[in-house]
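In: Using only what follows, build the 3D model:
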Amino acid sequence: MSQREWIEKDFYKELGVSSSASQDEIKKAYRKLARDLHPDANPGDTKAEERFKSVSEAHAVLSDPAKRKEYDETRKLFAGGGAYGRGGGFTPGAGGGFSQDFNIGDIFGQANAGDGGLGDLLGGLFNRGGTRTAGSRPRRGADVETETTLGFREAAQGVTVPLRMTSPSPCTTCHGSGAKPGTSPRVCPICNGNGVISRNQGAFGFSEPCDECRGTGSIIDDPCVDCHGSGIQNRTRTITVRIPPGVSDGQKIRLAGQGEAGLRGAPSGDLFVTVHVSQDKVFGRNGDDLTLVLPVSYSELVLGTTVSVPTLEGRVGVKVPPGTADGRILRVRGRGVPKRGPGGGAGDLLVTVKVAVPQKLDDNASEALRRYADAEKTSGFDPRAGWAGA
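Out: As a prediction, this is how the structure comes out:
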């Protein structure tokens, strides 16, 4: 694909969002489209597969703030005075104009591809097409995002999960070179491996992708029969991902080199797995601390007791001191979520005691409670002493 085609491609339109859309809007639009167009949901539908590729390509650029900024600035540049004209040629800007020795090769960085020319910008932004020089960096594949949902205790303790994905991957036959096993690509004799050629038309110079090698800088005489020379295949694979202990809801796990394959053997992009954590019936979480509510009786708070409570690694006894107030938090050290980073260890278990009030008592219990109430008044205890000005 030529640089002009990349520049004129509207990634916002691909995702159905405006150019001012927020990152959340872009993410939501991509998730919906990816779910509807995924090859697993549309077996044999080549149109859906192509659309899925386009949507993924658009999301790879727009979801990255730095890439999105470069993309917007590039489109703005070429939509103004220095843009490709509708007729297909390059139209000099009417406002500023260009000198007669202006050469578009300077914009695309043909002479100085490593010095920050637009050719480098486009190559880094789109990871394909455009200028290629002997000193330019390989164009890595696009990053890929996916999601997984874990149980609360799985997230707290860590777990290994399999992820089934369908995405562009290095061809297993040619190992990404694009050439038939036993052969190798050769340097294009027309552009000498640059991927572009220069033409002069009147006072202007033009740089355009080499027709012989289609801008890649190399020619494959005997293409791989499985990938047809691209070095990439769409395949379904299962990746085993180790989720570390203590991962939190919404956190992203990066797997280097597990994203979309680079073109003709270039490095693959990365895979980012967003982890969603479901709620637990017993535990809650506050940073590295686990929390739970412990039901107790009134007599247990007054007289004190020891109660067995669950943890991530079994049950432990928690001592409730005599005279404990309802709602007090008891701390069990080192029984929380494993801490990440240097130092290790784990957070604490925070146990909140909560009085459970019986809905119905038998006659004996009711009579005993009345006797206690009388004795309580006789002792002078007043639960509302000093309360609300009393």
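In: Going by C-alpha atoms from here, please, whenever you check contacts or count neighbours.
Out: OK.
In: what about the residue nearest to residue 305 when sequence neighbours are not counted, neighbour count?
Out: Excluding the flanking residues, the one nearest residue 305 by Cα to Cα, 6 or more residues apart in numbering is residue 320, at 5.2 Å. Using other Cα atoms under 10 Å, residue 320 has 20 neighbouring residues.
In: To check against the first, give me the structure of this:
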Amino acid sequence: MRDPYTVLGVTKGDSADDIKKAYRRLAKQHHPDLKPGHPGNEERFKEISAAYALLSDPVKRARYDRGEVDASGNERHAGFGGRSAHGARSRAHAPGGGAGAADEGAGAWGDDWFSDLFGGRKRPGAGAGASGGAKARGTDIAYSVTVPFLEAANGTKRRISLSNGKSIDVAIPPGTENEQKLRLKGQGLNGLGGAPAGDAIVEVHVEPHPHFTRQDGDIHVEVPITLNEAVLGATIRVPTVSGPVAVKVPPGSNTGSTLRLRGKGVVSQKTKAAGDQYVKLKVVLPDPPDAELVQFMEKWSKTRSYDVRRKAGLE
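Out: A predicted model of the protein is given here:
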């Protein structure tokens, strides 16, 4: 057998953790159940397992480094013809006994090492006496789509091309949030040994809107109103995610006054109830200034001025 350090691609100065990482990496590449039909994988895996069995045992590794045993774990003492003092040839207890069948490995190492190779699954056939190929759920595949704000709020569809070349329409449900992930069952990679396929995970990116902002299920928007609408009151058209609606502005409304439109937000996917829309008013003066308005305010302010900053605690 070759030098076990060479087989695993490590050096004598490497730690036990380095050796374990090297073994697991190589085992995933060459295990015959993970890579069926690859010529030479079985023998290569046996060699890797035997090397790891020797180097993962601190006592055996130390004896090998001192030259007391060879790469197969056999005694080097003279007078015993390559046999141990007990008259029996030593074996490296790799999964399956070093040169033995790799599928006996769980008996020597337990299922944990094999579980790592299969993403947390037990060794194929463990506990059931099966000798068939590996069974492992297929890998999930990630996709990404971008949708406008209003389409995410109201629901839409997007077509994506899967890794197998097939195209499908993905339903973007109403109220979808930015970076929300949608799971499409069975649309990932095929599983091993008849196990279920993985899923397609579609991450939705929602474009910002020039006027609307979202907070949970509620929509917020700032709407400008004229001076006369603010002073006298009016009915104005206000945009919502589902289309414009008529809204009454109460007389005497100020910049910052907020109107609540019940049920005009987005639908919660948990409760299926729509949030509200909050309309923040902003009083805007004529531009350019109106001469008559200026004259009126000059006359009005002489007898009816009022202190807004003192009332707000700014003076």
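In: so how far is residue 335 of the first structure from the residue nearest to residue 305 of the first structure?
Out: 17 Å (Cα to Cα, to the nearest Å).
In: Can you show me the helices along the stretch 251-390 of the first structure?
Out: 298-303, 363-378 (DSSP state H, counting those that start in this stretch).
In: can I get those helices in JSON lines with distance to residue 285 of the first structure?
Out: Rendered in JSON lines, the data for the helices of the stretch 251-390 of the first structure read as follows (distance: least, Cα to Cα, whole Å):
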{"stretch": "helix 298-303", "distance to residue 285 of the first structure": "25"}
{"stretch": "helix 363-378", "distance to residue 285 of the first structure": "38"}
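In: Of these, flag the one that's most buried.
Out: Sort the helices of the stretch 251-390 of the first structure by mean neighbour count, taking mean count of other Cα atoms under 10 Å, and helix 298-303 sits at the top with a mean of 16.
In: whereabouts in the second structure does that one align?
Out: Counting by TM-score structural alignment, helix 298-303 of the first structure falls onto residues 227-232 of the second structure.
In: Which helix or which strand is home to residue 31 of the first structure?
Out: In this assignment (DSSP states H and E), residue 31 of the first structure forms part of helix 23-37.
In: Which residue numbers in the second structure does the following helix or strand past that helix align to?
Out: Note on helix 23-37 of the first structure: by DSSP H and E, the next helix or strand toward the C-terminus is helix 46-62. Under the alignment (TM-score structural alignment), helix 46-62 of the first structure falls on nothing in the second structure.
In: just the angle between the helix or strand following helix 46-62 of the first structure and helix 46-62, please?
Out: Sequence-wise, the next helix or strand downstream of helix 46-62 of the first structure (DSSP H and E) is helix 65-79. Angle, helix 65-79 of the first structure to helix 46-62, by axes from the mean of the first three to the mean of the last three Cα atoms, to 10 degrees: 100 degrees.
In: After helix 65-79 of the first structure, which helix or strand is next? Please name it.
Out: With elements assigned by DSSP H and E, the helix or strand that comes after helix 65-79 of the first structure is helix 104-107.
In: how about that following helix: buried residues?
Out: 104-107 (16 or more other Cα atoms under 10 Å).
In: and if you look at stretch 263-273 of the second structure?
Out: 264-268.
In: same question, stretch 288-298 of the first structure
Out: For stretch 288-298 of the first structure, by 16+ other Cα under 10 Å, it's 288-294, 296, 298.
In: Can you tell me what the residue nearest to residue 305 of the first structure aligns to in the second structure?
Out: By TM-score structural alignment, residue 320 of the first structure lines up with residue 249.
In: Its match reaches residue 233, doesn't it?
Out: Yes - using Cα atoms under 8 Å, residue 249 of the second structure is in contact with residue 233, at 5.2 Å.
In: dump the residue contacts of the counterpart of residue 257 of the first structure in the second structure.
Out: Taking TM-score structural alignment, the alignment pairs residue 257 of the first structure with residue 186 from the second structure. Contact analysis of residue 186 of the second structure by Cα atoms under 8 Å, 6 or more residues apart in numbering lists 196-200.
In: quick one, strands of the stretch 1-150 of the second structure?
Out: Ranges of strands in the stretch 1-150 of the second structure, per DSSP state E, counting those that start in this stretch, are 141-147.
In: again with the stretch 201-315 of the second structure
Out: Using DSSP E, counting those that start in this stretch, strands in the stretch 201-315 of the second structure cover 213-215, 218-226, 234-238, 245-249, 258-261, 277-284.
In: Now do the longest one against strand 277-284, angle only.
Out: Just to be clear, that refers to strand 218-226 of the second structure. 20 degrees.
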